[in-house]
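A.B. asks: got a sequence here, can you model it:
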Amino acid sequence: MAESNIKASFSNAVSGSQRATLDDLVWDTQTKPGVSVAILYRHETSGEYTALVDMAPGTNYAAHTHQLLEEVFVISGTFYDNEKVYRTGDYVIREPGAVHTTRADEDCRVLVTYRRF
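C.D. replies: Predicted structure coming up:
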């Protein structure tokens, strides 16, 4: 079954759609200092999910990988990985197992999706 951290419920959905505003989101600030995550959609069985991620200046992740395909769209700000600088409007997709780093030198908001390849 699909889950969401959005306060809304599918029981109130029209035509199977679920909608939310930024005020509806539940932000997890316990993941890492300087990082806030709002899960928009999560499929517990497959592990797939979509989230908004806010990173404060100075936030970084050491080299790591993901088991799922990762898509990142930069909504605002700038972040870096070991290959490139990504600015507002930029998009990157990584296949499962791709080693990368992440760093934000300014406030940054990204939409991240992890899904089966």
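
A.B. asks: for the rest of this, base every contact and every neighbour count on C-alpha atoms.
C.D. replies: Noted.

A.B. asks: touching the one helix or strand Ile39 maps to from outside, list them.
C.D. replies: Taking DSSP states H and E as the definition, Ile39 sits inside strand 35-43. The contact list for strand 35-43 (C-alpha atoms under 8 Å, 6 or more residues apart in numbering) reads 1-6, 25-31, 48-56, 59.

A.B. asks: next SSE downstream of it?
C.D. replies: With DSSP H and E, the next secondary element past strand 35-43 is strand 49-55.

A.B. asks: one more, please, to line up against the first structure:
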Amino acid sequence: MTSSSHSASTPAEQKMLSAPLVETASVITTMPEVLSYCKTSAAPWESGSYPGTSFKRIAAVPEAGLRAIILKVEPGAYIGIHAHDDEYEQLFLISGDFCDGTRDLRPGDYLLRRVGAPHEASTRYGAELLVIFNKISFSPAAT
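C.D. replies: The predicted structure follows:
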């Protein structure tokens, strides 16, 4: 395993970040009091950035730098060492087993990763996770 840091550098990651949330009106419904609603059972699975991964887009708020996906990782899959240089990554394990290289997560476990922290991931039996990415932004201090 070699260490390499990247932020949406592969074409698949760029596709995941830039494509429309979901194109089917029945999946995403905009309501005045809610930014978006996703019926996840109707959202399509898309190929992930790494072999053995797929995801469903469930939310995106570009002006807030927020996006959320359901990530499915097939049994035995490995996600190589990488980092998110400009965003926090939150993980909530819905089902299965998941290891981020330093700790084993079980269903119901939550992890908030620091911006730029190198990490990897694997699963023995498969996993489904809620993953939320929050971009960092800096604004000048008010004077």
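
A.B. asks: and the TM-score between them?
C.D. replies: The TM-score (TM-score structural alignment, normalised by the length of structure 1) is 0.82; 115 aligned residues with a C-alpha RMSD of 2.4 Å.

A.B. asks: just how off-centre is the strand holding Ile39 of structure 1 within its chain?
C.D. replies: 6 Å (C-alpha atoms, centre = their mean, to the nearest Å).

A.B. asks: give me the stretch of structure 2 that that strand matches.
C.D. replies: Using TM-score structural alignment, the residues of structure 2 aligned to strand 35-43 of structure 1 are 53-61.

A.B. asks: residues near the alignment partner in structure 2 of Arg116 of structure 1, how many?
C.D. replies: Aligned counterpart of Arg116 of structure 1 in structure 2: Lys135 (TM-score structural alignment). By the criterion of other C-alpha atoms under 10 Å, Lys135 of structure 2 has 18 neighbours.

A.B. asks: so Lys135 of structure 2 versus Ser18 of structure 2, what's the distance?
C.D. replies: Noted for Lys135 of structure 2: a distance of 14 Å to Ser18 of structure 2, by C-alpha to C-alpha, to the nearest Å.

A.B. asks: tally of neighbours for the residue lying closest to the match of Arg116 of structure 1 once chain neighbours are set aside?
C.D. replies: Distances taken as C-alpha to C-alpha, 6 or more residues apart in numbering put Glu87 closest to Lys135 of structure 2, at 4.0 Å, once the chain neighbours are dropped. Residues lying near Glu87 of structure 2 (other C-alpha under 10 Å) number 21.

A.B. asks: can you tell me the element Val92 of structure 1 falls in?
C.D. replies: strand 91-94.

A.B. asks: right, I'll call it a day here.
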